[in-house]
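> Just to be clear, the model below is a prediction. Sequence and coordinates:
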Amino acid sequence: MRRLLSLLITVFALAALPALAAKPAKTATAVFAGGCFWCMEHDMQGVPGVLKVESGYTGGHVNNPTYRDVTSERSGHYEAVRVTYDPAKLDYGFLLYRYWKLVDPTDDGGQFCDRGPSYRPAIFVSSPQQRAIAETSRTEAARRLKTGRMVTPVLDLKTFWPAEAYHRDYAKRNALNYQAYRLGCGRDLRLKQVWGG
C-alpha cells in the first residue's frame, strides 16, 4: 500500500511539472517616448532581462490612433515603446538609466532629425512607485548632462496603443534602411554631445 501511494504521488508530481514550467514568470512594463520608435525599440531590445519591446502611441486623446493621426499632430500622442521585462533580472531604475542614454532630454521640440510633438521625449509612469523612481532618475540624469538643461517630463500613463504591424521590428526587418536613417538623422553624434563619450 505504501509503495502504491508513493507511486501515485510521483505520478501526480510528474503530471504537474509541465503546468508549473508553463506558468509565466512575473513581468513588469515601462513606457518611454524618445523620438523615432524604431530607434527606441532597437536600442531597448538588447538589454538583458528585456522580454519584449513594442512600438506604439500614448499620451494623446485619440482612441486607436494610426501613424497618420499621430504625425498629423492632432492626436496629442507621442511615438513610444512599451518595454516588458523580467523584474527578477532587471529593475526599472536600470531601464531608466538606459533610456536617458538613448535620448536628448534637452530637446522638447522632437528628437534629432524628427521634429514635432509626436517625437518629444517623455517617461510614462503607471504607479506612484514608478513615478518616484523616474523623478529621482530624472534629477540624476540632469546632473550628468554635458550640454543644455533637462526638459523631458515624467507623465502619467493612460492607454498604450500598439503601432501598425509595419512599424514593429523595423530595424530587424529593414536593417540597411534603418542604419541609413539613423546615420542620416545624426542620432548617435548628438547623443555623444549630450552625454559625452
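Cool, got the structure.

> going forward, measure contacts between C-alpha atoms and count neighbours the same way
OK.

> quick one: S6 and L14, what's the gap?
Distance of S6 to L14, given as C-alpha to C-alpha, to the nearest Å: 12 Å.

> now N177
From N177 across to L14, the span is 50 Å (C-alpha to C-alpha).

> try E41
Applying C-alpha to C-alpha to E41 and L14 gives a distance of 40 Å.

> Which of the two has more residues huddled nearby?
A count of neighbours by other C-alpha atoms under 10 Å puts E41 above the other of E41 and L14, at 26 against 11.

> Surely the more buried one is in contact with A163?
No. Judged on C-alpha atoms under 8 Å, E41 makes no contact with A163 at a distance of 11.7 Å.

> which residues are common contacts for the two?
Taking C-alpha atoms under 8 Å, 6 or more residues apart in numbering as the contact criterion, the residues that touch both E41 and A163 are 54-55.

> Next one for the comparison:
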Amino acid sequence: MTDKLKKATFAGGCFWCMVKPFDQWDGIYGVVSGYTGGHTANPTYEDVKSGATGHYESVEITYDPDVITYKEILTIYWRQIDPTDDGGQFHDRGDSYRTAIFYHDDAQKELAEQSRQSIEDSGKFKDPIVTKILPASTFYPAEDQHQDYYKKNAEHYQKDRAASGRDEYIEKTWGEQV
C-alpha cells in the first residue's frame, strides 16, 4: 500500500486551520503542519513567523489516490481559503500566511492549473485569483506542538478559528457549514 501513497502540499494561511479539513476524509493517511517554499533550512515557527525565511505555513498530506483523488483534494483546498487575498489569510497577515499549491509532479501541476482556472471562470470571485502554483520543495515539519493542533488544543483551536473569520467566509462563499 505504501507504494501507492502520494503527497499533496498546500499553503492556506495558518496551518492549524488547514489540518482538520483534510484529516477527516477517507484515503488521507496523514496531514503534517510545516514550512515550505522558502530559503532557510530547518526553520522554526518563530523564524517563519518573522517573515525572514520566505517559507509558507503549509500542510503536507499523504493520501491514497485510489481512495481520494488529487482533484478531490484540490476541491477541499479551494474551499478553505480566500484565493483573492495576497496579504495572508483572514486575521493572519504576512507572507508566511499566503496561499499556494505546491505540486509534486506534472500531473498535479496540470490539475492545479485547471482547478485555478475553473475557480477564476466560476464568477464566484470579483477579484483576481492570486493563489500561486509552485513546484514542491523541501518540506520541514513544524514543531510537535503544532501537529494535530485541533486535537491537542481543541478549545484554543476553536477560539482562534472562530476569531479568524475563516468559517464565516467559507459559509458565505460556498454556502457550507464548517
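Cool, the structure landed. What you see is a predicted model; the values in this text were computed from it and never measured.

> How close are the two chains, by TM-score?
Remark: TM-score between the superposed chains equals 0.94 [TM-score structural alignment, normalised by the length of the second structure]; 175 aligned residues with a C-alpha RMSD of 1.3 Å.

> Run through who's touching stretch 65-77 of the second structure.
For stretch 65-77 of the second structure, contacts defined as C-alpha under 8 Å, 6+ apart pick out 4-6, 8, 10, 12, 21-22, 26-28, 108, 111-112, 115.

> In the first structure, what stretch matches it?
Counting by TM-score structural alignment, stretch 65-77 of the second structure pairs with residues 87-99 of the first structure.

> can you pull the buried residues of that stretch?
For stretch 87-99 of the first structure, burial by neighbour count (16 or more other C-alpha atoms under 10 Å) applies to 92, 95-96, 99.

> try stretch 11-29 of the second structure
When burial is assessed from 16+ other C-alpha under 10 Å, stretch 11-29 of the second structure yields the following buried residues: 11-19, 22-23, 27-28.

> Report the contact partners of A171 of the first structure.
38-39, 42, 177-179.

> Which one of these is nearest to T152 of the first structure?
Nearest to T152 of the first structure among the contacts of A171 of the first structure: C39, at 17.6 Å, using C-alpha to C-alpha.

> Show me which helix runs longest in the second structure.
helix 106-121 (DSSP state H).

> State the span of the first structure onto which that helix is aligned.
Going by TM-score structural alignment: helix 106-121 of the second structure matches residues 128-143.

> can you give me the helices in the second structure?
Here the second structure has its helices, by DSSP H, at 16-23, 45-49, 70-78, 106-121, 149-152, 154-164, 166-174.

> okay if I get those as JSON lines plus distance to D127 of the second structure?
Shown next, in JSON lines, are the helices of the second structure (distance: least, C-alpha to C-alpha, whole Å):
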{"stretch": "helix 16-23", "distance to D127 of the second structure": "23"}
{"stretch": "helix 45-49", "distance to D127 of the second structure": "27"}
{"stretch": "helix 70-78", "distance to D127 of the second structure": "15"}
{"stretch": "helix 106-121", "distance to D127 of the second structure": "9"}
{"stretch": "helix 149-152", "distance to D127 of the second structure": "31"}
{"stretch": "helix 154-164", "distance to D127 of the second structure": "21"}
{"stretch": "helix 166-174", "distance to D127 of the second structure": "13"}
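
> winner for burial among these?
With neighbours taken as mean count of other C-alpha atoms under 10 Å, these reach their highest mean count in helix 16-23, at a mean of 20.

> Determine the angle, from 0 to 180 degrees, between that one and helix 70-78.
Angle, helix 16-23 of the second structure to helix 70-78, by axes from the mean of the first three to the mean of the last three C-alpha atoms, to 10 degrees: 150 degrees.

> Would you mind getting the average deviation of helix 16-23 of the second structure from the first structure?
Following the fit onto the first structure, the mean deviation recorded for helix 16-23 of the second structure is 0.8 Å by mean C-alpha distance after the TM-score superposition for the first structure.

> Which elements pack onto that helix?
Judged by 3 or more C-alpha pairs under 8 Å, 6 or more residues apart in numbering; DSSP states H and E, helix 16-23 of the second structure is in contact with strand 28-36, strand 56-63, helix 70-78, helix 149-152, helix 154-164.

> quick check: it aligns to which part of the first structure?
Alignment note (TM-score structural alignment): helix 16-23 of the second structure is matched to residues 38-45 of the first structure.

> Surely Q193 of the first structure and K146 touch.
Yes. Taking contacts as C-alpha under 8 Å, Q193 of the first structure lies within contact range of K146: 7.0 Å.

> So which of the buried residues of stretch 11-29 of the second structure is the closest to I129 of the second structure?
Among the buried residues of stretch 11-29 of the second structure, and counting by C-alpha to C-alpha, the member closest to I129 of the second structure is G12, at 13.4 Å.

> The residue nearest to that closest one when sequence neighbours are not counted and G30 of the second structure: what is the separation?
Computed as C-alpha to C-alpha, 6 or more residues apart in numbering, the closest residue to G12 of the second structure that is not its neighbour in sequence is T99, at 4.6 Å. Per C-alpha to C-alpha, T99 of the second structure is found 20 Å from G30 of the second structure.
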